[in-house]
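**Student:** Have a look at this prediction, sequence included:
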Amino acid sequence: MQALVLDGINQSVQLREVPTPQPAPGQVQVQLHAAALNHRDVWIQKGQYAGLKFPIILGSDGAGTVTMLGEGVDASLQDQQVLINPGSHWGNQPAAQGRDFQILGLPQDGTFAEYICVDASQVRAKPAHLSFEQAATLPLGGLTAYRATFTRAQLQAGERILISGVGGGVALLALQMAVAVGADVWVTSGSEEKIAKAVALGAKGGISYKAEKWPATLTKQAGGGFDVIVDSAAGPGFNDLIDAAVPGGRIVFYGATHGDIPELAARKVFWKQLSLLGSTMGTAQDFAAMVSFVEHYRIMPAIDETFALAEGEAALRRMDEGLQFGKIVLKIKYLGSGA
């Protein structure tokens, strides 16, 4: 089969002929029709991720058709159109992942390929209203957004929610999910264009996080502070989120793209009785609930740009630029000589 292979730090991915994986007992082989990028792929390419190994096939998100079953797998999965849960071996505690938790694309080869083998428990039927390209945008981003917004922050209809750094896949899916349940959604971004696009998706409004004293301006516009804040940046600007939260509010963050928080405004946190919640990926139950949520509300994920598999390096550079609004997708056509 053909796959995009990364041979080392700061190297370009190369389209290469590699052995087609065969399913072990309990696994399914999936012919991938689409895969989506995450910042994780760029960080691995730059060597900014733990547990690096090379060569590796990147990619955590994928959707396709089950083409082969390993021993002991339910025959009904044969030929089913599926999307893949990128997380495996979560462990027995729903509250947090265990030591054996893994994400597709490192250390296990990922979805930037024509075929992949995963445990049968990791596939779910593709929502019928979505194309393969749309479905491929959901796994990592959708799971992360769902767990952060609902499992961890417990967002309710009618609450006011702020989503920071809108434009990325997780933030946009959190926006669409929050709008679907009837929350009032506001956003921040460094781009007025992205704020306008977020409003077109149902946000009430937004503000640039570069603006001076933006929490006071935004809370005035929104008619008050925010019950829930969903963030991926952390860093020095985190204290602005504390200012924007209502007393008793919940701030959930699933990333730290701006680094650690240098000086947390601890007095404001305890005086306002805020809950600070960390969140990473999600359980198999979260994944199933996310897929059901997308089906029920007919969520249509936003796609920024679609590339052919052979254009994978260009897609990674698009991700690295940080200009995207929505997910970057690889459309995978069958190129190789078969299983």
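**Tutor:** Yep, it's here. Small disclaimer: the values here were computed from a predicted structure and weren't measured.

**Student:** From here on, just use CA atoms for contacts and neighbour counts.
**Tutor:** Noted.

**Student:** Report the contact partners of the nearest residue to D7 once chain neighbours are set aside.
**Tutor:** With Cα to Cα, 6 or more residues apart in numbering as the criterion, D7 has its nearest non-adjacent residue at 4.4 Å, and that residue is P55. By Cα atoms under 8 Å, 6 or more residues apart in numbering, the contact list for P55 reads V5, L6, D7, G8.

**Student:** ok, how many other residues are close to the first one?
**Tutor:** The number of residues packed near V5 is 24, by other Cα atoms under 10 Å.

**Student:** Is it within a helix or a strand, and which one?
**Tutor:** If you go by DSSP states H and E, V5 is part of strand 2-5.

**Student:** Tell me the helices and strands packed up against that strand.
**Tutor:** In terms of contacts (3 or more Cα pairs under 8 Å, 6 or more residues apart in numbering; DSSP states H and E), strand 2-5 is packed against strand 14-17.

**Student:** Assign a three-state SS to the residue nearest the centre of the chain, would you?
**Tutor:** Nearest to the centroid of the C-alpha atoms of the chain, with distances taken as Cα atoms, centre = their mean, sits G141, at 1.6 Å. At G141 the chain is in helix, as set by DSSP: H, G, I helix; E, B strand; the rest coil.

**Student:** Please list all residues in contact with it.
**Tutor:** Contacts were defined as Cα under 8 Å, 6+ apart; by that measure G141 touches G169, V170, L173.

**Student:** now it: how far from G26?
**Tutor:** G141 sits 26 Å away from G26, taking Cα to Cα, to the nearest Å as the criterion.

**Student:** Strands of the stretch 51-200 of the chain, residue ranges please.
**Tutor:** If you assign secondary structure with DSSP state E, counting those that start in this stretch, the strands in the stretch 51-200 of the chain sit at 61-69, 81-84, 87-88, 102-103, 115-119, 123-125, 160-163, 184-189.

**Student:** structure B:
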Amino acid sequence: MQAVTITEHGDTDVIDYGDHPDPEIGRTDVLVDVKAAALNHLDIWTRRGMPGLDLEMPHIPGSDGAGIVEEVGEDVTRFEAGDRVALSAGCGDLRMDDPTLDPHYYIIGEHVPGIHAEYAAIPEENLIPVPDHVDWTVAGSSCLVFQTAWRMLIERADLEAGEKVLVLGASGGVGHAALQIADHAGAEVYATGSTEEKLEYAKEHGADHVCNYEEENFAEWVQAETDGRGVDVVVEHVGEPTWQDSIASLTKGGRLVTCGGTAGGAPETDIPRIFWNQLEIIGSTMATPDQVDDVMELVWDGTFEPAIREELPMSESARAHEIIENREGFGKVVVRPDSEL
């Protein structure tokens, strides 16, 4: 088969697309004929390398994708050949109430080979059914960001209708999902973006107030917009450049929920502001299977929709990485096996 591979950690020149051994399925695995997949910032971090990430090279990336079941292992009970499926990439002990808290939790595409290939062998517990009416582009690009944003807002931050929510980078992957989820939950939504086009997108998808962070400090903007009160929840996924202003945007008793640090993971923090204002700093990773089912039903029925900035053949995956790294446009970058184009 043809597959995207990372030959070593580094810049985009370590990305290759070419012949790779066909995957072998185990007793509980499903062989998926991949129709569409998508990139996330996670793919950038995996390519660059992170502390503690020890991969067998060459490594196939990709934590988002969808396709048709080609073959199933002998113990598979939920799927059969011909079924339409999408990947839910988090792997934890399903005997736990919350598998994301499994000390050995890992993510397909980050810690083990992913789905950016013509075929992928996926454990059946990491696949969800895709209705016939759903386009492959939607199916292959939605699960990671929408499950992440759903858990952040609905489960971890316990968002309530009428609360004020600030979504940073509202046109990015997690950002555009959080924007729609916050609006659906009945929150008053404040959003940031770097261009007028991105801000217009935010307004069309649920933002009540928008701020161009390239032109003004968003914390000062939030305080002005809320008459000095601040917001109840900040959706934070940028890290070092925004951390202090994210904390400064919160009202007393507010909650900052974070799923990552795409621009730096070791920010300075304002401890006096945190304890004096009794703020909560909440971490969030992926979602439980039940939470995935809940949010993906709303994707499948069209309540939520992924923004797609570009579709490319997998042979142009290096260019796909560049689009995300350079913050070109907004939404997800979809890649398809060259044989599908």
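**Tutor:** Everything's here; your move. Please read these numbers as outputs of a predicted model, since none were measured by experiment.

**Student:** Can you find the partner of the residue nearest to D7 of the first structure in the second structure?
**Tutor:** The equivalent of P55 of the first structure in the second structure is P58 (alignment by TM-score structural alignment).

**Student:** ok, now E159 of the first structure?
**Tutor:** Under the alignment defined by TM-score structural alignment, E159 of the first structure is paired with E163 of the second structure.

**Student:** residues near that match, how many?
**Tutor:** Neighbour count for E163 of the second structure, taken as other Cα under 10 Å: 15.

**Student:** thinking again about what came up before, tell me which of the contacts of P55 of the first structure you also see in the second structure.
**Tutor:** For those, the contacts that persist in the second structure are V5, L6, D7, G8, with contact defined as both residues aligned by TM-score structural alignment, their matches' Cα atoms under 8 Å.

**Student:** What is the most widely separated pair among these?
**Tutor:** The span of these, defined through Cα to Cα, is set by V5 and G8 at 9.4 Å.

**Student:** contacting residues around E240 of the second structure?
**Tutor:** When contacts are counted by Cα under 8 Å, 6+ apart, E240 of the second structure is found next to G261, A263, G264, G265, A266, P267, E268.

**Student:** Nearest spatial neighbour of the fourth one, chain-adjacent residues omitted?
**Tutor:** On the basis of Cα to Cα, 6+ apart, the spatially nearest residue to G265 of the second structure that is not a chain neighbour turns out to be G239, at 5.6 Å.

**Student:** R151 of the second structure versus that neighbour, what's the distance?
**Tutor:** According to Cα to Cα, G239 of the second structure stands 19 Å off from R151 of the second structure.

**Student:** The alignment partner in the first structure of I323 of the second structure in helix, strand or coil?
**Tutor:** Matched across to the first structure, I323 of the second structure falls on R318, judged by TM-score structural alignment. When classified by three-state DSSP, R318 of the first structure comes out as helix.

**Student:** neighbours around R318 of the first structure, how many?
**Tutor:** Other residues near R318 of the first structure number 16, with proximity taken as other Cα under 10 Å.

**Student:** Same question for the one 10 residues further on.
**Tutor:** Residues near I328 of the first structure, counting by other Cα under 10 Å, number 26.

**Student:** Do I have it right that it meets A302?
**Tutor:** No. In this structure, I328 of the first structure sits apart from A302 without contact. The criterion is Cα atoms under 8 Å, and the distance is 9.3 Å.

**Student:** what about the helices in the stretch 1-150 of the first structure?
**Tutor:** Chain-ordered helices for the stretch 1-150 of the first structure, with DSSP state H, counting those that start in this stretch as the definition, fall at 39-45, 132-136, 139-146.

**Student:** Please tell me which residues of the second structure the longest one aligns onto.
**Tutor:** When you say that, I think you mean helix 139-146 of the first structure. Helix 139-146 of the first structure maps onto residues 143-150 of the second structure, going by TM-score structural alignment.

**Student:** If we go by neighbour counts, what in the matching stretch is buried?
**Tutor:** C143, L144, V145, F146, Q147, T148, A149, W150 (16 or more other Cα atoms under 10 Å).

**Student:** what do you get for stretch 70-88 of the second structure?
**Tutor:** Buried, per 16+ other Cα under 10 Å, within stretch 70-88 of the second structure: E70, E71, V72, G73, V76, F79, D83, R84, V85, A86, L87, S88.

**Student:** Just give me the match in the first structure for the last one.
**Tutor:** Okay, so that is S88 of the second structure. In the first structure, the residue equivalent to S88 of the second structure is N85, according to TM-score structural alignment.

**Student:** per the alignment, F253 of the first structure corresponds to what in the second structure?
**Tutor:** In the second structure, the residue equivalent to F253 of the first structure is T258, according to TM-score structural alignment.

**Student:** by contact count, what packs against the longest helix seen in the first structure?
**Tutor:** Of all the elements of type helix in the first structure, the one with the most residues (DSSP state H) is helix 284-297. The criterion is 3+ Cα pairs under 8 Å, 6+ apart, and the helices and strands that helix 284-297 of the first structure contacts are helix 139-146.

**Student:** ok, average deviation of the helix it packs on from the second structure?
**Tutor:** In this overlay with the second structure, the average offset of helix 139-146 of the first structure from its partner residues is 1.4 Å by mean Cα distance after the TM-score superposition for the first structure.

**Student:** Run the angle between that helix and helix 284-297 for me.
**Tutor:** Using axes from the mean of the first three to the mean of the last three Cα atoms, to 10 degrees, the interaxial angle of helix 139-146 of the first structure with respect to helix 284-297 works out to 90 degrees.

**Student:** Just give the closest residue to Y105 of the second structure, not the sequence neighbours.
**Tutor:** G92 is the one closest to Y105 of the second structure (Cα to Cα, 6+ apart), at 4.7 Å.

**Student:** That neighbour: what's it in contact with?
**Tutor:** The contact partners of G92 of the second structure, taken as Cα under 8 Å, 6+ apart, are P99, T100, L101, D102, H104, Y105, Y106.

**Student:** Can you tell me which of those comes closest to L168 of the second structure?
**Tutor:** Nearest to L168 of the second structure among those: T100, at 24.0 Å, using Cα to Cα.

**Student:** Surely the closest one and M286 touch.
**Tutor:** Yes. Proximity of T100 of the second structure to M286 meets the contact threshold set by Cα under 8 Å, at 7.1 Å.

**Student:** G239 and R151 of the second structure: who's more crowded?
**Tutor:** Taking neighbours as other Cα under 10 Å, G239 of the second structure and R151 compare with R151 leading, 23 against 20.

**Student:** how many neighbours does the residue nearest to the more buried one when sequence neighbours are not counted have?
**Tutor:** Counting by Cα to Cα, 6+ apart, A287 is the residue found nearest to R151 of the second structure once chain neighbours are left out, at 5.7 Å. Other residues within reach of A287 of the second structure by the criterion other Cα under 10 Å amount to 26.
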